[in-house]
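J.: Give me a model of this one.
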Amino acid sequence: MSEFRTVRVVAGGPILVEGPVKIETPDGRVVESSRFMVAICACRRSKNYPLCDTSHRKARRSVERPK
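T.: As a prediction, the model looks like this:
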């Protein structure tokens, strides 16, 4: 059996997966990344979905700012 890959869920952020990875989306699209660590979007706000583009940071900041 192969070694386990590390997957880390970041509170309020992405899911970090040790790469390289091949991601299959619900619509059948396949996204590949050869990076050593890949951030997968968990908030679905990314313009580069399923990969994270840090859109979760902008959304969180706008909610936290006092009016």
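J.: going forward, measure contacts between C-alpha atoms and count neighbours the same way
T.: Will do.
J.: The most centrally placed residue in the chain: what's its closest spatial neighbour, skipping adjacent residues?
T.: Nearest residue to the geometric centre of the chain (C-alpha atoms, centre = their mean): I40, 1.6 Å. Taking C-alpha to C-alpha, 6 or more residues apart in numbering, and ignoring the residues beside it in sequence, I40 has L51 as its nearest neighbour in space, at 4.6 Å.
J.: To check against the first, give me the structure of this:
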Amino acid sequence: MPNESEERTAPAPCRVTVTKEGPMLVEGPVEVVLDDGTTVRSDRFAVALCTCRRSRTYPWCDTSHRRRGRR
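T.: Okay, here's the model as predicted:
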């Protein structure tokens, strides 16, 4: 007879997609712990996390990275 821990299944992994010049796409819902220790949460099915730190809604991407000129 299997014990209780053997009957549990592992949760499905969270999918994270790294884009070359844009945000990091994360399948939600997600909780993000910021560098000051605060936690923000999104219950959306997918979120875009800012990687350039230009977003006015950081840590969520607001497409501010698009305004950067290419060299």
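J.: quick one on the thing from earlier: please tell me how far the aligned partner of the residue nearest to the centre of structure 1 in structure 2 sits from V40 of structure 2.
T.: Under the alignment (TM-score structural alignment), I40 of structure 1 maps onto L49 of structure 2. When distances are taken as C-alpha to C-alpha, to the nearest Å, L49 of structure 2 and V40 of structure 2 turn out to be 12 Å apart.
J.: thinking the residue nearest to the centre of structure 1 is in contact with P14, fair?
T.: Yes: if you go by C-alpha atoms under 8 Å, I40 of structure 1 and P14 touch, sitting 5.4 Å apart.
J.: tell me, what's touching these two both at once?
T.: Listed as contacting both I40 of structure 1 and P14 by C-alpha atoms under 8 Å, 6 or more residues apart in numbering are C52.
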